[in-house]
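K.L.:
Provide a 3D model corresponding to the input given below.
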Amino acid sequence: MAFGGAIGTAVRAFLAQAFPAVDGISWTILAINVVGAFCLGLLLDTLARRGPDVGRRRSLRLFVGTGVLGGFTTYSTLANDTARLLGDGRWAAGGGYALLSVVLGLAAVVAGLAVAGGTTERAAR
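P.N.:
As a prediction, this is how the structure comes out:
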């Protein structure tokens, strides 16, 4: 799990450095969190449909879900960036960034679940 976290964190750090914040808003972190939410929904639904959370499925869930995706996503940076924007008096930017992150994250999880469900149903035919 720790190795997975190191992988996810390294990828996030690379992307955040390659695509820095614009005017105090890190669109890269927003995209990372949304992609991570989608992947987590996809992973968990796919694994749940294949059987109980034991053995290799459990190991995969912990390595990829908790490790890689846990290290890749960063809601603490979202909270810090939002607090900084609000502290600078940029209420619309801070509130919009936080709200957009939550709404897009929820939509991404739902999309991941839908894709996993559709893939599993097609494979069962």
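
K.L.:
From now on I want contacts and neighbour counts done on CA atoms only, so please keep to that.
P.N.:
Noted.

K.L.:
So which residue is dead centre in the chain?
P.N.:
G36 (2.2 Å; CA atoms, centre = their mean).

K.L.:
Tell me if it really is in a strand.
P.N.:
No: per DSSP: H, G, I helix; E, B strand; the rest coil, G36 lies outside any strand segment and is helix.

K.L.:
Second chain to compare with the first, below:
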Amino acid sequence: MKTRRDQAIEPTDPDIDLSVPAQRREPARGQAPVIAVVAVGGGLGAIARFGASLLWPTPAGAFPWTTLLVNAVGCAMIGVFMVITTDVWAAHRLVRPFFGTGVLGGFTTFSTYAVDIQHLVQSGHARTGLAYLAATLLAALAAVWAAAAAARRLISWRTT
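P.N.:
Take a look at the predicted model:
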């Protein structure tokens, strides 16, 4: 009888029996390189984001333009990257976790976005916080869509 835990971790290898403790570790061992590249990439992305915040600091109560720009640029890069790795290039299995999840996940900062909104609202700048909430959401969605569409157009133009 399978438990909820066994059902949540279905192995890709049909020869692995999750009821055997030693075999439950098998899927986890295969994920070690993925976890490592996500961690390294995330660190690099976070350093880049931190650098942007040092170059363009946001004064208290001001509109957080740097975080909005970082998130929009990161989303645009995600759009281009996903098109390249799905439509153009058969990437190594660690490229997407490293760059997409790691670097770009560490670079974009939706946790800081949430904290920025909280600080704006708590400091009496609720309208600015709401404007920032909407502007970041719209900018991020528009950036990923526009960048992916532009990348697809460029690829189709170059192949014709």
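
K.L.:
check contacts around the aligned partner of the residue nearest to the centre of structure 1 in structure 2.
P.N.:
The equivalent of G36 of structure 1 in structure 2 is G74 (alignment by TM-score structural alignment). Listed by CA atoms under 8 Å, 6 or more residues apart in numbering, the contact set of G74 of structure 2 reads 104, 107-108.

K.L.:
Now do G74 of structure 2 against L154 of structure 2, distance only.
P.N.:
According to CA to CA, to the nearest Å, G74 of structure 2 stands 19 Å off from L154 of structure 2.

K.L.:
can you check V73 of structure 2 too?
P.N.:
19 Å.

K.L.:
show me where structure 2 has strands.
P.N.:
Secondary structure of structure 2, counting by DSSP state E: no strands present.

K.L.:
that older thread, so V73 and L154 of structure 2 - more neighbours on which side?
P.N.:
V73 (20 against 11; other CA atoms under 10 Å).

K.L.:
I'd assumed W145 was in contact with the more buried one.
P.N.:
No: with contact defined as CA atoms under 8 Å, V73 of structure 2 does not count as touching W145 (11.9 Å).

K.L.:
thinking again about what came up before, which one among the contacts of G74 of structure 2 gets closest to G61 of structure 2?
P.N.:
G61 of structure 2 has its nearest neighbour among the contacts of G74 of structure 2 in T108, at 21.2 Å by CA to CA.

K.L.:
what do we get in structure 1 for that closest one?
P.N.:
Under TM-score structural alignment, T108 of structure 2 pairs with T73 in structure 1.

K.L.:
Tell me who's in contact with its match.
P.N.:
Per CA under 8 Å, 6+ apart, neighbours of T73 of structure 1: 8-9, 12, 29, 32-33, 36.
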